[in-house]
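Peer 1: Provide a 3D model corresponding to the input given below.
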Amino acid sequence: MRIIAGEFRRRLLLTPKDAEVTRPIPDRVKESLFSLLRGHCEGATVFDAFAGTGAIGLEAVSRGATRCVMVEKDREIAEILRKNIGTLGVQGRCEVVVGDALGPGALARAPRPLKLAFVDPPYPIVQDPLGYLRVMEQLKALIQLLTDDGFAVLRTPWPLRHREGGEAPEAVPEPKRWKKKGKGRRERGDGRGFGAEGEEGRRRGSPKPSAKPDKRVEELDPEGDFGVDDLDLDELGLEGDEFGEMSEEEAAAFEAQAGGGATDKPTPVWKDVNLKVEGAVGPETHVYGSMAVHLYMKAKP
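Peer 2: Take a look at the predicted model:
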């Protein structure tokens, strides 16, 4: 893992032997994210939740952030983070908090005023409805601390859905490397565009935040056809005209038996998660394969 740009460009960061422990953001996604935030890091105060070994927080420091509070729950990972801070010689600009990034103690340590907030929780947390609520409550609180030109950034798997009934979907595999097949897609919708607060934002344009995610439902049988058209009725001991004389109940039972009982399984229904936050503008969603980053700003009174 390395710093991409700024004062410490190309400097390598220590990482744990098992990279799956920290799930670092892929370099190309990180580069794209900081391009979106160009002009907002210089002199910024930063809060980095789920900091890991510093991939996001130290990138912000390299690009000019004057203070960065990084929260990491795992003590061993936090120790590696401290070593990375020491290697770069930025102890005076960084603070490491060992604790729950979604707890009140972490929120109390957030800089005030706050220019940039990064929330990058493990995927299983946001895929669980209760965990997702905790993440969004903390995100809401952080957004209220933002300056008028500040940003909060949330990273999630994509698409992000919860199963109706409260069960979390099967975990999305953590991406080990993201290969660029094209620019990240920006979900567009109604609302005030981001990046309009300053010269850099005006030069680069003001994309609009997403109003609603795609509405797609996974179905066990997309075509709605649990038929027996391809069955060999002779092999099953039935003639074709015999099947045609069955009652509806008999035909349904026959199809269920021939199809391995598929009709007995309820069709799972997935609901797209509402990513909007009360008191915030956004999200502006950028999709990178199986993950997405969502940008928010504090709504003006």
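Peer 1: Every contact and neighbour count from this point should use C-alpha atoms.
Peer 2: OK.
Peer 1: Skip the chain neighbours and tell me the closest residue to Arg112.
Peer 2: Computed as CA to CA, 6 or more residues apart in numbering, the closest residue to Arg112 that is not its neighbour in sequence is Leu145, at 6.8 Å.
Peer 1: residues near that neighbour, how many?
Peer 2: 20 (other CA atoms under 10 Å).
Peer 1: Number of residues surrounding His294?
Peer 2: His294: 24 neighbours (other CA under 10 Å).
Peer 1: for the stretch 1-150 of the chain, what spans make up the helices?
Peer 2: Per DSSP state H, counting those that start in this stretch, the stretch 1-150 of the chain carries helices over the ranges 27-36, 57-62, 75-88, 104-108, 123-127, 129-145.
Peer 1: Export these as TSV, with columns for distance to Ala51.
Peer 2: Shown next, in TSV, are these (distance: least, CA to CA, whole Å):
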stretch	distance to Ala51
helix 27-36	14
helix 57-62	7
helix 75-88	8
helix 104-108	12
helix 123-127	14
helix 129-145	15
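Peer 1: so which of those gets nearest Ala117?
Peer 2: Checking the helices of the stretch 1-150 of the chain against Ala117 by CA to CA gives helix 129-145 as the closest, at 7.0 Å.
Peer 1: Another for comparison:
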Amino acid sequence: MAKKNTVATRGNQVRIIGGQWRSRKLNVPDAPGLRPTPDRVRETLYNWLAAYIQGARVLDAFTGSGALFLEAMSRGAATGVALDLNPEVVSNLRNNLTLLQCDTAEVLRADALQHLKQTPIKGFDIVLLDPPFHQDLLLKACQLLEEHHWLQAEAWIYTESEQAPSSLAVPSNWRLHREKHSGQVHYALWQKVT
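Peer 2: Alright, predicted model coming up:
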């Protein structure tokens, strides 16, 4: 017998594209400014990361709908930490992780920039940066990741923004690996080089 979805049905849904939870549809809140990363963009990103996601430590600094984060956990990330300031978003993602019986992910209600001013016990292999647009958050987050040692050597960093990757002033030790755009959204995968 299929397990009943205990998450409220209001709002929108995201579909997990690959991995152990492939084709699962999960509810996301209908919060202002929340724009889940489209399926096609997520599929492209995780094709880029296919050789690196298994066993990775993943940080999603602006989790929003949780679509990127849930996709990483579904595809074999060992552990994950998701950050968001919106209590409804945090509660919804925690409910979705419970529904999926995932106990290797943690969701924190936190301001990403304030949280990134701390130094973690251990760095992350993959970091997802999809902040709200037009709020000057992306480059500040990139700088804090470097300044406070959030990244493992050769870590992968995904960025989603309203600007072309070539115009972003990311840290000088990040190499652009791949980039694409979908409509007005530019997305890119960077690798930290030592």
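Peer 1: Just the buried residues of the longest strand seen in structure 2, please?
Peer 2: When structure 2 is parsed with DSSP state E, its longest strand is strand 151-161. Buried residues in strand 151-161 of structure 2, counting neighbours by 16 or more other CA atoms under 10 Å, are found at Leu151, Gln152, Glu154, Ala155, Trp156, Ile157, Tyr158, Thr159, Glu160, Ser161.
Peer 1: What lines up with the first one in structure 1?
Peer 2: Which is Leu151 of structure 2. Aligning on TM-score structural alignment places Leu151 of structure 2 opposite Leu146 in structure 1.
Peer 1: Pull the contacting residues for its match.
Peer 2: Residues in contact with Leu146 of structure 1 (CA atoms under 8 Å, 6 or more residues apart in numbering) are Pro113, Leu114, Lys115, Leu116, Ala152, Met297, Lys298.
Peer 1: residues contacting the nearest residue to Ala164 of structure 2 once chain neighbours are set aside?
Peer 2: Spatial nearest neighbour of Ala164 of structure 2, chain neighbours left out: His186 (5.6 Å); criterion: CA to CA, 6+ apart. Residues in contact with His186 of structure 2 (CA under 8 Å, 6+ apart) are Glu160, Ser161, Glu162, Gln163, Ala164, Pro165, Glu179, Lys180.
Peer 1: Surely the first one touches Val127?
Peer 2: Spelled out, that is Glu160 of structure 2. No. Look at Glu160 of structure 2 against Val127 with CA atoms under 8 Å: they stay out of range, at 11.6 Å.
Peer 1: Run a quick neighbour tally on His115 of structure 2.
Peer 2: 16.
Peer 1: what about it, distance to Arg175 of structure 2?
Peer 2: To Arg175 of structure 2, His115 of structure 2 is 25 Å away according to CA to CA, to the nearest Å.
Peer 1: do the same with Pro32 of structure 2
Peer 2: From Pro32 of structure 2 over to Arg175 of structure 2 the distance is 33 Å, taken as CA to CA.
Peer 1: Please identify which of the two sits among more neighbours.
Peer 2: Between Pro32 of structure 2 and Arg175, Arg175 has the larger neighbour count (other CA under 10 Å), namely 16 against 6.
Peer 1: Could you name the specific helix or strand carrying the more buried one?
Peer 2: For Arg175 of structure 2, the enclosing helix or strand under DSSP states H and E is strand 174-182.
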